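Enquirer: With the input below, show me the fold.
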Amino acid sequence: MCSNYRPVGNKDLPFFDVSSIEGDTPAGDVYPGSAAPLIYLPGDNAPRAAVMGTFGLLPFWAKEQSLARRTYNARSETVADKPSFRNAWRKRQLCIVPAMSIYEPCYETGKAVWWAIQRADGMPMALAGLWERKAWGEEMPSWSFTMLTVNANDHPVMGRFHKPSDEKRTTVILDGAQIERWLSASSEAQMRELLRPCDPDLLTTAPGRLGP
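Expert: As a prediction, the model looks like this:
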């Protein structure tokens, strides 16, 4: 699971074939309820677009913005059935969450130590997500998003994180052509084909967090 991460800045958006985003991207790390960029396809044959959204999906029926603190991750095994996510899943409201690093706790020392997980080549990460849109007024974005997760018990990198007794989970980290395949998926089968842990060689890890 991923409850906080370092988003990309405006200068990193061209990596995802997006030129700009309206407004300023966050300067530091993002937590559930914070605003951060998401990238999606506005329509068939349309170029990718980036907007600011709340980290934590807020479905059309949500009454409280605080729900975002419980909907920032969606389990791929149950996403089609859970009330918070099934509308976005059924409508294929697909996005990627652009990140420079995600953070997870490692217990190998006997206590929780936060580690940063990044791409080994230093490029931004593309995390598979879902989006919703609901008007909240001027106090927060109308867009919101969640990150999809899959089991990582056997993954040599992501299996190191979380408590020893917990199921190991990982965000879905897309690479190369997988990004376009996810954004343009036209069926549930095409979506599910991409919901799996990434190649461990794609990642590097280290204790601590990114600098300011």
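Enquirer: C-alpha from now on. contacts and neighbour counts both.
Expert: Noted.
Enquirer: tell me which residues in the longest strand along the chain are buried?
Expert: When the chain is parsed with DSSP state E, its longest strand is strand 94-106. By 16 or more other Cα atoms under 10 Å, the buried positions in strand 94-106 come out as 94-106.
Enquirer: Among the residues you listed, which one sits closest to residue 121?
Expert: Residue 121 has its nearest neighbour among these in residue 100, at 11.2 Å by Cα to Cα.
Enquirer: compare with the first, here's sequence two:
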Amino acid sequence: MCGRYVLTHEEHLLEEWLEAALDIYLKPRYNIAPTQPIPIARIEPETKRRHITFAFWGLIPSWSKDPSIGSKLINARSETLREKPSFKGNFKYRRCLIPASGFYEWKAITKGPKTPHYIRMLDEYPFAFAGLWDTYLSPDGSEVDTATIITTQANPLIRVLHQRMPVIIPREHFDQWLNPDNIKATNLDKLLIPYPADEMTYYPVSTDVNTVKNDRPDLITPTSLFS
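Expert: Model prediction:
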């Protein structure tokens, strides 16, 4: 699964890399958690162009009468996207990219609390999770965009930490993933695979990341497993 992540790359780099108009202000984030607003890149229905906007992390389907469901839908398993009512419509027409610099996973290495590990690309470039989004009409009549991160089986590197990992869309497939007219199963399923392990790395970090309110650069500083 994916329950915390990091986005520290500069705005202008993300705009160029995603080839999307930035409609929001971004600051470096070192401990992004569920229910918080996160940047997503999507095709705007009106303009048919890519835009980067905010959505709350935790999908609330447009038909839901219970907004608390969002906290349970921070991830979507790639294997059941076409079956679950919360995801199947969005998988067809409302796919998005969620830019990231890295993400965290926890594993019990020694006795005591699980140790957090920071996972990133070897070249330290940004990458994009595969996501779904929807718009929920809140009781006060306002529209609220929400999103979820799609997961798949972990690659050999990540499997040491967890059996699942976020789906990461390579840049050359951004168009294919975002295009709402692309609904063929064969076109989309081949993107829902583990990202190559040889392009990624991870290392242990401080348990300070366990506390959501902590959001500072040293959270991604390597630490000893036995410190």
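Enquirer: re the thing from before, helix or strand right after the longest strand of the first structure?
Expert: Sequence order places strand 113-119 as the next helix or strand after strand 94-106 of the first structure, per DSSP states H and E.
Enquirer: which residues in the second structure does that next one match up with?
Expert: Alignment of strand 113-119 of the first structure against the second structure: residues 115-121, by TM-score structural alignment.
Enquirer: I'd like the distance between the residue mapped onto residue 187 of the first structure from the second structure and residue 92 of the second structure.
Expert: In the second structure, residue 187 of the first structure lines up with residue 184, judged by TM-score structural alignment. Going from residue 184 of the second structure to residue 92 of the second structure by Cα to Cα, to the nearest Å gives 9 Å.
Enquirer: again with residue 205 of the second structure
Expert: Distance from residue 205 of the second structure to residue 92 of the second structure, by Cα to Cα: 37 Å.
Enquirer: And for residue 150 of the second structure?
Expert: Taking Cα to Cα, one finds residue 150 of the second structure at 14 Å from residue 92 of the second structure.
Enquirer: Give the burial count for residue 177 of the first structure, as a bare number.
Expert: 8 (other Cα atoms under 10 Å).
Enquirer: same question but for residue 27 of the first structure, I mixed them up
Expert: The burial count for residue 27 of the first structure: 12, using other Cα under 10 Å.
Enquirer: and what of the one 10 residues further on?
Expert: The tally of other residues near residue 37 of the first structure (other Cα under 10 Å) stands at 28.
Enquirer: how would you label residue 14 of the first structure: helix, strand or coil?
Expert: Three-state call for residue 14 of the first structure (DSSP: H, G, I helix; E, B strand; the rest coil): helix.
Enquirer: From residue 210 of the first structure, how far out is the residue nearest to it when sequence neighbours are not counted?
Expert: Counting by Cα to Cα, 6 or more residues apart in numbering, residue 20 is the residue found nearest to residue 14 of the first structure once chain neighbours are left out, at 7.8 Å. The gap separating residue 20 of the first structure from residue 210 of the first structure is 23 Å, by Cα to Cα.
Enquirer: same question, residue 61 of the first structure
Expert: For residue 61 of the first structure relative to residue 210 of the first structure (Cα to Cα), the value is 36 Å.
Enquirer: Same check on residue 41 of the first structure?
Expert: 29 Å.
Enquirer: Quick check: the aligned residue for residue 64 of the first structure in the second structure?
Expert: So, by TM-score structural alignment, residue 64 of the first structure is matched to residue 66.
Enquirer: ok, residue 120 of the second structure - contacts?
Expert: 101, 102, 103, 200, 201, 202 (Cα atoms under 8 Å, 6 or more residues apart in numbering).
Enquirer: go again using 10 Å as the cut-off
Expert: 5-6, 100-104, 126-127, 199-203 (Cα atoms under 10 Å, 6 or more residues apart in numbering).
Enquirer: Where do the helices of the second structure begin and end?
Expert: Here the second structure has its helices, by DSSP state H, at 11-18, 85-93, 174-178, 185-189.
Enquirer: roughly how far out does the last one sit from the chain middle?
Expert: Spelled out, it's helix 185-189 of the second structure. 20 Å (Cα atoms, centre = their mean, to the nearest Å).
Enquirer: And residue 61 and residue 210 of the first structure? Which one has more around it.
Expert: residue 210 (18 against 9).
Enquirer: I'd like to know how many residues surround the residue nearest to that one when sequence neighbours are not counted.
Expert: Nearest residue to residue 210 of the first structure, sequence neighbours excluded (Cα to Cα, 6+ apart): residue 116, at 7.2 Å. By other Cα under 10 Å, the residues close to residue 116 of the first structure number 19.
Enquirer: List the contacts of residue 116 of the first structure.
Expert: Residue 116 of the first structure neighbours (Cα under 10 Å, 6+ apart): 5-6, 100-105, 204-210.
Enquirer: ok, now residue 54 of the first structure?
Expert: Contacts of residue 54 of the first structure (Cα under 10 Å, 6+ apart): 30-38, 65, 68-69, 72, 131-133, 140-146.
Enquirer: Need the counterpart of it in the second structure.
Expert: Using TM-score structural alignment, residue 54 of the first structure sits opposite residue 56 in the second structure.
Enquirer: From residue 135 of the second structure, how far off is that match?
Expert: In terms of Cα to Cα, residue 56 of the second structure sits 10 Å off from residue 135 of the second structure.
Enquirer: Name the residues contacting each of those two.
Expert: 144, 145, 146, 147.
Enquirer: The residue nearest to residue 14 of the first structure -> the second structure?
Expert: Per TM-score structural alignment, residue 20 of the first structure is aligned with residue 22.
Enquirer: Start from the N-terminal end of the second structure and give the strands.
Expert: 5-7, 21-22, 29-32, 37-43, 50-57, 75-77, 95-100, 102-107, 115-121, 127-137, 143-153, 164-166, 200-204.
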